[in-house]
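Trainee: sequence first, then the predicted structure, then my questions.
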Amino acid sequence: MHRKCLPVLLITTLGLSVGSLFGAVTLPSWHGQPNTTSQVFQFTTGSTTPGPNSSSNPYGTATGVVDQGAVGNGWEDPNAQFSNPGHDGDGSWDVGLGSDGSLRFNVPVAPGTLAPGQSYRIDIMIFAHVFVSLAQPPVPSVDGLAPGDLVLENQGVLSTYGMTGATWQYRTWTGTLEDYESGAITVALTPPNGAVSAIDRVEIYTQYTLVPEPTAPILTLIPLAAWCLRRRRR
């Protein structure tokens, strides 16, 4: 968080009043089925290239990159005196102001080998713990999706800090990439314009479906039909 907010943060850190220690995500109905992945980032260290703390991904390992903005505090060490340890108590990232800062993730989601005329449909769910006070929830994005294509499915308060009204909250967004031809996606969480964002935990879930284009079988049959026609004429 911004340094001028440190007295407030000290009060809020000491004034935890409601909420469970850990906030659980409601998993998508297809979680654990074939063609799915899951990865959980808890940011337990200050690495600017965090890996997942837990993962189930047969297509590779997801990677993260922290772009710290000019006024961001960076990683909030849970053992530091003037720090926000996050809802989980294991550290959080203050990534700064507006588009200056972000958390970005590259996630393998499919084998990546497509036959001619084939594409992927990628179902995506993003879950995050976010700090809401002077800080504001980040804006999610997925390369290849328009801003309105990610839907805020649910949100709620995880824990409330003292009398300041500051809360750790959860957010769940979902979206679908159609006609996708890559085996990986890029997910980003970016502070809204004019605000900072603090993020404690990010979970990303995906499922791919292989989609043959409707014209592909027809194109395959054209040479065969022409060959049969030539044989009949002979």
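Mentor: Alright, I've got the coordinates. Residues are numbered from 1 along each chain as shown.
Trainee: going forward, measure contacts between C-alpha atoms and count neighbours the same way
Mentor: Will do.
Trainee: where is the longest helix in this protein?
Mentor: Counting by DSSP state H, the longest helix found in the chain is helix 215-233.
Trainee: buried sites along the helix or strand harbouring Phe105?
Mentor: Following DSSP states H and E, one finds Phe105 within strand 102-108. By neighbour count on 16 or more other Cα atoms under 10 Å, the buried set for strand 102-108 is Ser102, Leu103, Arg104, Phe105, Val107, Pro108.
Trainee: now those as CSV including distance to Thr209?
Mentor: As requested, the buried residues of strand 102-108 are arranged in CSV below (distance: Cα to Cα, whole Å):
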residue, distance to Thr209
Ser102, 29
Leu103, 27
Arg104, 24
Phe105, 21
Val107, 16
Pro108, 14
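Trainee: against that first model, consider the following:
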Amino acid sequence: MLNIAFIGCSWTQGHKLQYTNTYPYIIHEQLNKDNVKNQVINAGREGASWINYPQTLEYMNNKYDPDVYVIQHTTPDRGMLMFTSPKSKYQRITRDHDVYDNYIQLWDNTQSYYHLTVGLAERIANNEQSELVQHILSEIQRKSSLTENEIIQRVKYWLEHERLHPLMFEKYKQTVDYCDMYVRRLGKKVIHLFWLDDSFVVDVSDSIIVEKKIDFDKYVIDTGYHFDKDGNTQLANIIKPLLS
């Protein structure tokens, strides 16, 4: 049986999509039609950060022993993910969510874990009175001793200074390199996905820059660069030949 693990954020998990419309599941079905016995584990997680990828890799190796790892890398700005939730959530995986005939969806794709992207940071810094921003502010206050103003000031500092610091990208690059080395030392195959064609692409072998391969204007459904089913089918068609 070909055992494939997919690691990533909501781009992999399937933001607001049924699990059958995610690219890991589409690959699973394509392999079934080709009479290739396979198991697919979709460990994509809404708001996942590159910070927790090493722990996720270790968990996947110990529990599932995949033959192939497809790692969809996020961008360095995800380093602020633990700002809004308990650290322990992102350092261990506690359970498998659902299993569908050799397809495992590790996390419920209706869950939300907010990562601090530039767009969201700007909305928080401006103290936008939207339901989303006010919910995030209240959650951070509930889980910390920070006041609303302290949260806003910290977000502004990250937006204007910290996210642009060269060390942020260097730590991100080191994590990408570590993930690549970890899988190769296991003697397993690894495929790297970089979603956007930007300065955060790391030079590693066996990598795909998704934005170069797929027309985002045609298949992206929101400002977070999430694909619809057709976009995920396009991506599945690109990845599948590389699995063998």
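Mentor: Now that the structure is in, tell me what you want to look at. Quick caveat: nothing in here was measured; it's all calculated off a predicted structure.
Trainee: and the TM-score between these chains?
Mentor: Once the chains are laid over each other, their TM-score by TM-score structural alignment, normalised by the length of the first structure reads 0.32; 136 aligned residues with a Cα RMSD of 6.1 Å.
Trainee: sorry, back to before: which is the next helix or strand following the strand holding Phe105 of the first structure?
Mentor: Strand 102-108 of the first structure is succeeded, C-terminally, by strand 118-132 (DSSP H and E).
Trainee: what about Asp94 of the first structure, how many residues close to it?
Mentor: Residues near Asp94 of the first structure, counting by other Cα atoms under 10 Å, number 28.
Trainee: again, but for Leu152 of the first structure
Mentor: 16.
Trainee: wait, it sits on Tyr170?
Mentor: No - Leu152 of the first structure lies out of contact with Tyr170 (Cα atoms under 8 Å); the separation is 10.8 Å.
Trainee: give the buried residues for the helix or strand harbouring Arg154 of the second structure.
Mentor: Using DSSP H and E, Arg154 of the second structure maps to helix 148-160. Residues of helix 148-160 of the second structure classed as buried: Ile151, Ile152, Val155, Lys156, Trp158, Leu159 (neighbour count, 16+ other Cα under 10 Å).
Trainee: would JSON lines of those with distance to Ser138 of the second structure be doable?
Mentor: Converted to JSON lines, the buried residues of helix 148-160 of the second structure look like this (distance: Cα to Cα, whole Å):
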{"residue": "Ile151", "distance to Ser138 of the second structure": "10"}
{"residue": "Ile152", "distance to Ser138 of the second structure": "12"}
{"residue": "Val155", "distance to Ser138 of the second structure": "14"}
{"residue": "Lys156", "distance to Ser138 of the second structure": "17"}
{"residue": "Trp158", "distance to Ser138 of the second structure": "19"}
{"residue": "Leu159", "distance to Ser138 of the second structure": "20"}
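Trainee: buried stuff in the lengthiest helix in the second structure?
Mentor: Scanning the second structure for the longest helix, with DSSP H as the assignment, gives helix 166-185. For helix 166-185 of the second structure, the neighbour count (16+ other Cα under 10 Å) marks Phe169, Tyr172, Lys173, Thr175, Val176, Cys179, Asp180, Tyr182, Val183 as buried.
Trainee: following that helix, which helix or strand comes up?
Mentor: strand 189-194.
Trainee: right, and the helix or strand after that following strand?
Mentor: strand 207-209.
Trainee: and the helix or strand just after that next one, what's buried?
Mentor: The C-terminal neighbour of strand 207-209 of the second structure among helices and strands, as given by DSSP H and E, is helix 210-213. Across helix 210-213 of the second structure, burial judged by 16+ other Cα under 10 Å covers Val210.
Trainee: next one: stretch 156-171 of the first structure
Mentor: Those buried within stretch 156-171 of the first structure under the rule 16+ other Cα under 10 Å are Val157, Leu158, Ser159, Thr160, Tyr161, Gly162, Ala166, Thr167, Trp168, Gln169, Tyr170, Arg171.
Trainee: so where do the strands sit in the second structure?
Mentor: 2-8, 38-44, 68-73, 98-100, 103-105, 189-194, 207-209 (DSSP state E).
Trainee: which strands or helices does the first one pack on?
Mentor: Helices and strands touching strand 2-8 of the second structure, as assessed by 3 or more Cα pairs under 8 Å, 6 or more residues apart in numbering; DSSP states H and E, comprise strand 38-44, helix 53-64, strand 68-73.
Trainee: which residues does the closest residue to His192 of the second structure other than its chain neighbours contact?
Mentor: Leaving out its chain neighbours, the residue that sits closest to His192 of the second structure by Cα to Cα, 6 or more residues apart in numbering is Ser207, at 4.4 Å. By Cα atoms under 8 Å, 6 or more residues apart in numbering, the residues touching Ser207 of the second structure are Ile191, His192, Leu193, Phe194.
Trainee: I'd say the third one and Gln72 touch.
Mentor: This points to Leu193 of the second structure. Yes - between Leu193 of the second structure and Gln72 there is a contact at 4.5 Å, judged by Cα under 8 Å.
Trainee: so for the two, which residue has more residues nearby?
Mentor: More crowded of Leu193 of the second structure and Gln72, by other Cα under 10 Å: Gln72, with 23 against 20.
Trainee: ok, the more buried one to Val133 of the second structure distance?
Mentor: Distance from Gln72 of the second structure to Val133 of the second structure, counting by Cα to Cα, to the nearest Å: 27 Å.
Trainee: could you measure from Ile126 of the first structure over to Ser119 of the first structure?
Mentor: 22 Å.
Trainee: again with Ser141 of the first structure
Mentor: 21 Å.
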